[in-house]
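**Student:** Pasting the sequence and the predicted coordinates here, then a few questions.
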Amino acid sequence: MSAPKKVVLAYSGGLDTSIILKWLQSEYGCEVVTFTADLGQGEELEPARKKAELLGIRPENIYIEDVREEFVRDFVFPMFRANALYEGLYLLGTSIARPLISKRLVEIAAETGADAVAHGATGKGNDQVRFELSAYALNPEIKVIAPWREWDLTSRTRLIEYAEENQVPVPKDKRGEAPFSVDANLLHTSSEGKVLEDPAQEAPDYVYQRTVDPEKAPDTPEYIEIGFEKGDAVSLNGEALSPATMLTRLNEIGGKHGVGRLDLVEGRYVGMKSRGIYETPGGTVLLAAHRGIESITLDRGAAHLKDEMMPRYAELIYNGYWFSPEREMLQALIDKSQEHVSGTVRVKLYKGSAAVVGRWSEASLYSEQHVTFEEDAGAYDQKDAAGFIKINALRLRLIAMRDRRLKG
């Protein structure tokens, strides 16, 4: 790959990406543009601007953007229409943020005339795959630089030495080994590494940042009502909310009740297994509520087909294929299923659980007249079941007759 002339860097303002910024300047002698996304990670982003300026980036080359609404509206909500869970448990909080970051990196590269983008993902993880597959899908000619796969800064000590040699400020709290690494956005927090690397050991309580210990959560349950339109949550307790505001509120309520903790050993796309602690309070509430409204508005055949497709859909997102044709095909199927998924769900939050306790909709397929144990006024003739059962039993009876005949 020829040396890039201008690079757009996914920049957090932290030590690692600041070192990457300086390394790009010295290694390639190129101009650097920084992009910092507000995905709801809960950190002030203006320090990232000041750090970039300190490292020689011109003000016009510093992009800091609030993309929370786009993140939830165009990425999180479409994924939740599918009830997506990776390996049956993980709500894909990190995975779903990467395509949006890559999209903006590529767009900013086009706006600024940059010929490359760069990220701070390591060569051991999934994020390198997600960033780069998305970038190439959106611009097949773009160059992607992954410093962790190129440089020789393979230890914390060496990184800090490089920072000091190149006048990159090193905060006092970064000089020792971090107890674990954290990735956060509006959907979740993800904690990995160091004290969490032994999957046999329970995670220390200080790892959790967004949820209270369920044992210490309020002793009184809280009931909330979530309104849906075409599969998306649009109101909370009767108040219309934007996508990002909805998820923010659900995070606050769910976190207060200890909802959404997950200790998971997962299979990374690159082949190894890793252990992570995930907190997804709002997402956990949203998943329960969405399944609740689907239970009365979605036909059995459609619902079961969706559930069959979901693991494949979730795996595509986890592995970085958000911009692939197969994910878009599955999304079209999922979105078609959501045409009548509208109504209201009541959820009970208590001591770490989010339980659906009520659901109603004008588009409901639930018929009390058909399922009642009382007189149904002729809505359902129970005698019809006999023929239904005999027809469906025919092949089973034929198999049994054959087996009996062969045994002689």
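**Tutor:** Perfect, I can see it now. All values derive from a computational prediction rather than experimental measurement. Numbers count the residues shown, from 1 in each chain.
**Student:** contacts, neighbours, all on C-alpha from now
**Tutor:** OK.
**Student:** quick one: buried residues of the helix or strand containing Tyr313?
**Tutor:** Using DSSP states H and E, Tyr313 falls within helix 300-319. Under the neighbour-count criterion of 16 or more other CA atoms under 10 Å, helix 300-319 has Ala303, Lys306, Met310, Pro311, Arg312, Tyr313, Ala314, Glu315, Leu316, Ile317, Tyr318, Asn319 buried.
**Student:** Just give me how far the following helix or strand past it sits from the chain centre.
**Tutor:** Counting by DSSP H and E, the element after helix 300-319 in chain order, helix or strand, is helix 325-337. Distance, stretch centre to chain centre, for helix 325-337: 17 Å (CA atoms, centre = their mean, to the nearest Å).
**Student:** moving C-terminal of helix 325-337, what's the next helix or strand?
**Tutor:** For helix 325-337, the succeeding helix or strand toward the C-terminus, using DSSP H and E, is strand 343-350.
**Student:** just how off-centre is the helix or strand that that next one is followed by within its chain?
**Tutor:** Scanning forward in sequence from strand 343-350 by DSSP H and E, the next helix or strand is strand 353-360. Chain-centre distance of strand 353-360: 22 Å, with CA atoms, centre = their mean.
**Student:** Alongside the first one, take a look at this:
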Amino acid sequence: MAKKQQQQKVVLAYSGGLDTSVILPWLKETYGYDVIAFAAELGQGDELAGIKKKALASGASKCVVKDLRREFVEDYLWPMLKSGAVYENGYLLGTSIARPLIAKHQVEVAHAEKATAVAHGATGKGNDQVRFELTFMALDPTLEIIAPWKDPKFKLTSREAAVDYAKKHNIPIEQSKKKIYSRDRNLWHISHEGADLEDPANEPKDDLFVMSQPVSQTPDKPDYVTIGFHEGVPVKLDGKLTSGVKMIEALNEIGGRHAVGQVDVVENRLVGMKSRGVYETPGGTILMTAHAALESLTMERETMHYKQQVALKYAELVYYGQWFSPLREALDAFIDVTQRSVTGDVRVKLFKGRCTPAGMKSPNSLYQADLASFTMGAEYDQIDAKGFIRLFGLPMKVAGAVSRREQKGAK
């Protein structure tokens, strides 16, 4: 039995962070697995520098690294942007949206390497375990799923214990017991959890931020950027055609300089508990703001209001790890139709942590100055409003009359 386990190939979603750094050698030490590390380049800066060397030194038989930034933007971020999805009024879903992409390619690596199992380093308390495992189940239910944090033999029940394990096994890590934030970074955002943030009464410290400046250190003059959209997709930055990856990188830089996109939220996890996270999403916040502004100019009322309801469900699907679900695909079909008119330019002002529209135009604009003007004209006969209001309010008028009659009868 032991010999069979030693020959089993497992593909581990490997970031080089604290959790996966200790899980890799633990899998070999505890079960004798042949561990293949898989790392996804999603725009996390220099975090992947030397990752192959680190994985091999930690016991991996192989380390596969894929640059998925373009796919991340075009096939995941842009659909989510078009949907308008925001989880619980603040979280722009930066970690949530990346997990199905990572897991998808993890399955592909497992097929290529003839592995029989896939593994992840998500804890048994968080949302990521669901996101990884639902994707595995959707794309290849025959693969065994290994989740060490839910294994009774895995005794590293805290990040402090993981730090001790890493030191004992000479595994290089950046975390220490004094600097033990749990962070996840990609092109769209960076998240911060744990340590002093676990008490909602504690204000985030200025030195917490990575992608952006504290508001107190931002410039005293605003900057402006103009985003050009074609059918809901950002295609131009300040008038120049720009790839999605380059656009988000540029907006992260300028937005971060003005502390745009910093949110501090207590959210409801899928597993039932509340958690507190601080997120930085500078470029994403600029794009979401500009996109929403352009929709307000180009989308008629009933579609816009219904789409707002769809956005809430879309956010849940992303947050809950249900990206590869029939419902998400169906909602994308609806959303794509709504975006046919969302073409134009939006100018955005960045200043002291705020991101606000500062002008927009579109060839599909539904705003007509002669209709919106306070000056009455032939195109709008105000006499029509009298009959409209009478009929529109008829149900309320009848209900009010019945209520008054009942009140009089009770006296």
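**Tutor:** Yep, that arrived. What you are looking at is a predicted structure, and each value in this text was computed from that prediction instead of being measured.
**Student:** What would you report as the TM-score here?
**Tutor:** The TM-score (TM-score structural alignment, normalised by the length of structure 1) is 0.94; 402 aligned residues with a CA RMSD of 1.8 Å.
**Student:** Contacts for the helix holding Tyr313 of structure 1, please.
**Tutor:** Helix 300-319 of structure 1 has contacts (CA atoms under 8 Å, 6 or more residues apart in numbering) with 82-88, 92, 95-96, 126, 129-130, 269, 294, 322, 327, 330, 334, 337.
**Student:** Give me the mean deviation of that helix from structure 2.
**Tutor:** Its aligned residues in structure 2 lie a mean 0.9 Å from helix 300-319 of structure 1 after superposition (mean CA distance after the TM-score superposition for structure 1).
**Student:** Now find how far off-centre that helix is within its chain.
**Tutor:** Helix 300-319 of structure 1 sits 15 Å away from the centroid of its parent chain (CA atoms, centre = their mean).
**Student:** so which of the buried residues of helix 300-319 of structure 1 would you say is closest to Asp205 of structure 1?
**Tutor:** Set against Asp205 of structure 1, the nearest of the buried residues of helix 300-319 of structure 1 by CA to CA is Tyr318 (26.9 Å).
**Student:** tell me the two of the buried residues of helix 300-319 of structure 1 that are most distant?
**Tutor:** Farthest apart among these by CA to CA are Ala303 and Asn319. That separation is 24.4 Å.
**Student:** Arg98 of structure 1: neighbour count?
**Tutor:** By the measure other CA atoms under 10 Å, the count of residues near Arg98 of structure 1 is 22.
**Student:** Could you name the helices and strands sitting against the helix or strand where it lies?
**Tutor:** Remark: Arg98 of structure 1 resides in helix 98-112, with elements defined by DSSP H and E. Here helix 98-112 of structure 1 touches strand 6-10, strand 116-118, helix 127-138, going by 3 or more CA pairs under 8 Å, 6 or more residues apart in numbering; DSSP states H and E.
**Student:** Tabulate the ones you listed in a markdown table, adding columns for distance to Gly358 of structure 1 and mean neighbour count.
**Tutor:** Shown next, in a markdown table, are those (distance: least, CA to CA, whole Å; neighbours: other CA atoms under 10 Å):
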| stretch | distance to Gly358 of structure 1 | mean neighbour count |
| --- | --- | --- |
| strand 6-10 | 44 | 27 |
| strand 116-118 | 48 | 25 |
| helix 127-138 | 38 | 22 |
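**Student:** Tabulate those in JSON lines, adding columns for distance to Gly254 of structure 1.
**Tutor:** Shown next, in JSON lines, are those (distance: least, CA to CA, whole Å):
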{"stretch": "strand 6-10", "distance to Gly254 of structure 1": "30"}
{"stretch": "strand 116-118", "distance to Gly254 of structure 1": "35"}
{"stretch": "helix 127-138", "distance to Gly254 of structure 1": "27"}
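**Student:** And the ones you listed: which comes nearest Arg58 of structure 1?
**Tutor:** Set against Arg58 of structure 1 and scored by CA to CA, those come closest in strand 6-10, at 12.9 Å.
**Student:** mind checking the longest helix of structure 1?
**Tutor:** Criterion DSSP state H: the longest helix present in structure 1 is helix 384-406.
**Student:** Helix, strand, or coil at Leu21 of structure 1?
**Tutor:** Here Leu21 of structure 1 is recorded as helix under DSSP: H, G, I helix; E, B strand; the rest coil.
**Student:** which one in structure 2 is aligned with it?
**Tutor:** For Leu21 of structure 1, the aligned position in structure 2 is Leu24, judged by TM-score structural alignment.
**Student:** Pro281 of structure 1: what's it in contact with?
**Tutor:** Listed by CA under 8 Å, 6+ apart, the contact set of Pro281 of structure 1 reads 188, 210-211, 250-255, 258-261.
**Student:** Same question for Arg268 of structure 1.
**Tutor:** Gly125, Asn126, Ser274.
**Student:** what's the answer for Ile19 of structure 1, then?
**Tutor:** Ile19 of structure 1 makes contact with Leu159, Tyr162, Ala163, Val168, according to CA under 8 Å, 6+ apart.
**Student:** Tell me which of those residues you also see in structure 2.
**Tutor:** Using both residues aligned by TM-score structural alignment, their matches' CA atoms under 8 Å, structure 2 keeps these contacts from the contacts of Ile19 of structure 1: Leu159, Tyr162, Ala163.
**Student:** What's the end-to-end length of stretch 347-357 of structure 2?
**Tutor:** Stretch 347-357 of structure 2 has an end-to-end distance of 6 Å (CA to CA, to the nearest Å).
**Student:** do the same with stretch 262-273 of structure 1
**Tutor:** Across stretch 262-273 of structure 1, first to last residue, CA to CA, it's 16 Å.
**Student:** Go ahead and confirm Ala195 of structure 2 touches Ser176.
**Tutor:** No: assessed by CA atoms under 8 Å, Ala195 of structure 2 is found out of contact with Ser176, at 11.1 Å.
**Student:** picking up where we left off before, neighbour count, distance to Met401 of structure 1 and secondary structure for the contacts of Ile19 of structure 1 - can I get that in JSON lines?
**Tutor:** JSON lines is the format used below for those (neighbours: other CA atoms under 10 Å; distance: CA to CA, whole Å; DSSP: H, G, I helix; E, B strand; the rest coil):
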{"residue": "Leu159", "neighbour count": "18", "distance to Met401 of structure 1": "74", "secondary structure": "helix"}
{"residue": "Tyr162", "neighbour count": "16", "distance to Met401 of structure 1": "78", "secondary structure": "helix"}
{"residue": "Ala163", "neighbour count": "20", "distance to Met401 of structure 1": "79", "secondary structure": "helix"}
{"residue": "Val168", "neighbour count": "19", "distance to Met401 of structure 1": "80", "secondary structure": "coil"}
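**Student:** before we move on, the earlier item: what about the contacts of Arg268 of structure 1, which one has the most neighbours?
**Tutor:** Highest count within the contacts of Arg268 of structure 1 by other CA under 10 Å belongs to Asn126, 19 neighbours.
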